[in-house]
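*Asks:* The following block contains a protein sequence and its predicted model.
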Amino acid sequence: MLEIKNLSLTIEGDKGPVEILKDINIVFEERLLYVFTGPNGGGKSSLAKVIMGIYKPTSGKIIFNGEDITELGVTERARLGIGYAFQQPPRFKGLTVGELLQLAVGKDKIMREFSLLYDVGLCPQDYLEREVDISLSGGELKRIEIASLLARELKIAVYDEPEAGIDLWSFSRLTETFQNYHRTHDTTIVLISHQERILSLADEIILVADGMIKEQGSRDVIWPLIMEDAGCNCRDACSEGNEEIVECHR
């Protein structure tokens, strides 16, 4: 349904042009759940923003359901059914959470915003009348934005590090929500994450590093390769000298 062909992205940095993405080729199929993973600064978020139309590629094409959308902006792509949840969501002073979700679900689904908030670990009674402003924490804002995307019945939905700023209980609820949504909807889902629990949801994992696709394949194939490259299993304690390290970040 979505094909990226020979795509590259170069942006102007403080010291001149910087090549961010290099000759990217991906085909996203309908109803699959993809996870982008890889080192920080490797190009994951930039690739997601190119899909949404926030960044315009320097070269290459983006084909969506047979249509070349390379030159289309964010608004046009949103109308086609493409959505993006930012790593740091925007705030909207003067707009309540209920109003934001109502815009997403439409007037014919008045009560659905209640279940959407439950799905992301928020109590509707505590949040529907609150404004989407600085009074909300980063984690609360992230969950509200995710709920607004879940409401839209998108054809392709991209979530940039959906677990960022979310507590452990809400994270568990959120992974269940993605799993259930994937099972019951036709939306193609793209998640950007380093979390093993989110990686475990993937039909396919795409490893992005140095602006390139290093590996792509089924979860069962790619996950062992990632762990081998990492040099250790981060679920276990690592040791350095005579001292035990609880978490390994290699």
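*Replies:* Yep, it's here.
*Asks:* CA atoms for contacts and neighbours, from now on please.
*Replies:* Fine.
*Asks:* Let me see the contact set for the residue nearest the centre of the chain.
*Replies:* Among the residues of the chain, the one closest to the centroid is Tyr159, at 1.9 Å (CA atoms, centre = their mean). Contacts for Tyr159 were tallied using CA atoms under 8 Å, 6 or more residues apart in numbering; they are 84-87, 146, 189-192.
*Asks:* Can you tell me how far it is from Ser137?
*Replies:* 18 Å (CA to CA, to the nearest Å).
*Asks:* which residues in the chain form helices?
*Replies:* If you assign secondary structure with DSSP state H, the helices in the chain sit at 44-52, 74-80, 97-105, 112-119, 124-127, 138-150, 168-184, 196-199, 219-230.
*Asks:* what would these look like in JSON lines with distance to Gly60 and mean neighbour count?
*Replies:* Conversion of those to JSON lines gives the following (distance: least, CA to CA, whole Å; neighbours: other CA atoms under 10 Å):
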{"stretch": "helix 44-52", "distance to Gly60": "11", "mean neighbour count": "23"}
{"stretch": "helix 74-80", "distance to Gly60": "17", "mean neighbour count": "15"}
{"stretch": "helix 97-105", "distance to Gly60": "32", "mean neighbour count": "20"}
{"stretch": "helix 112-119", "distance to Gly60": "37", "mean neighbour count": "19"}
{"stretch": "helix 124-127", "distance to Gly60": "43", "mean neighbour count": "13"}
{"stretch": "helix 138-150", "distance to Gly60": "28", "mean neighbour count": "23"}
{"stretch": "helix 168-184", "distance to Gly60": "29", "mean neighbour count": "16"}
{"stretch": "helix 196-199", "distance to Gly60": "28", "mean neighbour count": "17"}
{"stretch": "helix 219-230", "distance to Gly60": "26", "mean neighbour count": "14"}
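*Asks:* before we go on, here's another structure to hold up against the first:
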Amino acid sequence: MLKLDNVCYAVEEDGKQKFILKNINFEIGDNETIVITGHNGSGKSTLMKIIMGIVPVTSGKIYFNGVNITDMTITDRAKLGIAYSFQTPVRFKGLKVKDLLITAQKTNTKLMEVCNYLSRVGLCARNYIDRPLDDSLSGGELKRIEIATTLARGARLNMFDEPEAGIDLWSFDGLISAFNENKAKNNCSNIIISHQEKILGIADRIIVMDSSKITMMGKRDEIMPSIKSSKVCSRLQGEDYE
């Protein structure tokens, strides 16, 4: 489905080239979930933005279903079936929650279907369906609405940047179920950035990043012991692995 071939991204800093991503190579197949983890500043979010086309590559190629999308716009990538949920969601003033979800589906969506997406991310549809997407929503509420919107797109490849941010523990298991159900229903693939052990637990494969590079990659059961070791654990955020 998705292939990154020697992808690099660099910026100019003090007259020198500084690599944010260096020699990134991996593939994700159909109906597969990859979780990317690593400490802050390792390049995880930048990698997602490059796949979505928000940030241009410095060198290397990106392929989606055999098509070279390296120079494609964000819109064209979305049309091919790539969806992205930001780490910090965008507020769309002037729109209501239901407007965003209905637009995401691009079909003759029934209101009940829209409500189901909100319920799957732990929000009471009756309380949110007509809410404006403005400053009255907390960061956690907005995060869940954006995740629901991404799921509603029915994309072939869904990318979620730290979906657990702002999500209370009561709703967390429901979020995990939503990812699994969406994958099974739509035969889609997921790339998730997370440090949370429960999310790592649904991965088919795990990628660990450090200092702009992929340092480990493999099946979940092969990588988890290394992640839980003190050497790797000390470089990751939080206490989720302890």
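*Replies:* Everything's here; your move. No experiment lies behind these values; they were computed from the predicted model shown.
*Asks:* quick revisit: format the helices of the first structure as CSV; extra columns: distance to Gly66 of the first structure.
*Replies:* Shown next, in CSV, are the helices of the first structure (distance: least, CA to CA, whole Å):
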stretch, distance to Gly66 of the first structure
helix 44-52, 15
helix 74-80, 12
helix 97-105, 26
helix 112-119, 32
helix 124-127, 40
helix 138-150, 24
helix 168-184, 23
helix 196-199, 29
helix 219-230, 27
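*Asks:* Could you pull up the residues touching Thr150 of the second structure?
*Replies:* For Thr150 of the second structure, the contact set (CA under 8 Å, 6+ apart) comprises 83-85, 104, 158.
*Asks:* circling back: right, so of the helices of the first structure, which gets closest to Ile213 of the first structure?
*Replies:* Among the helices of the first structure, helix 44-52 comes nearest to Ile213 of the first structure, with 9.6 Å by CA to CA.
*Asks:* which other helices and strands contact the closest one?
*Replies:* With contacts defined as 3 or more CA pairs under 8 Å, 6 or more residues apart in numbering; DSSP states H and E, helix 44-52 of the first structure has these neighbours: strand 16-28, helix 74-80, strand 82-85, strand 156-160.
*Asks:* out of the ones you listed, nearest to Trp223 of the first structure?
*Replies:* Across those, the minimum distance to Trp223 of the first structure, taken as CA to CA, is reached by strand 16-28, at 18.5 Å.
*Asks:* and the nearest residue to Ala164 of the first structure once chain neighbours are set aside, how far is that from Leu149 of the first structure?
*Replies:* Sequence neighbours aside, Gly139 is the residue nearest to Ala164 of the first structure in space, at 6.9 Å (criterion: CA to CA, 6 or more residues apart in numbering). Here Gly139 of the first structure is placed at a distance of 16 Å from Leu149 of the first structure (CA to CA).
*Asks:* how deep is Asn40 of the first structure tucked in, by neighbour count?
*Replies:* One way to gauge burial is a neighbour count; for Asn40 of the first structure, by other CA atoms under 10 Å, it gives 12.
*Asks:* so what's it up against?
*Replies:* Applying CA under 8 Å, 6+ apart, no residues qualify as near Asn40 of the first structure.
*Asks:* what's the spacing between it and Phe178 of the first structure?
*Replies:* Following CA to CA, the distance that separates Asn40 of the first structure from Phe178 of the first structure is 23 Å.
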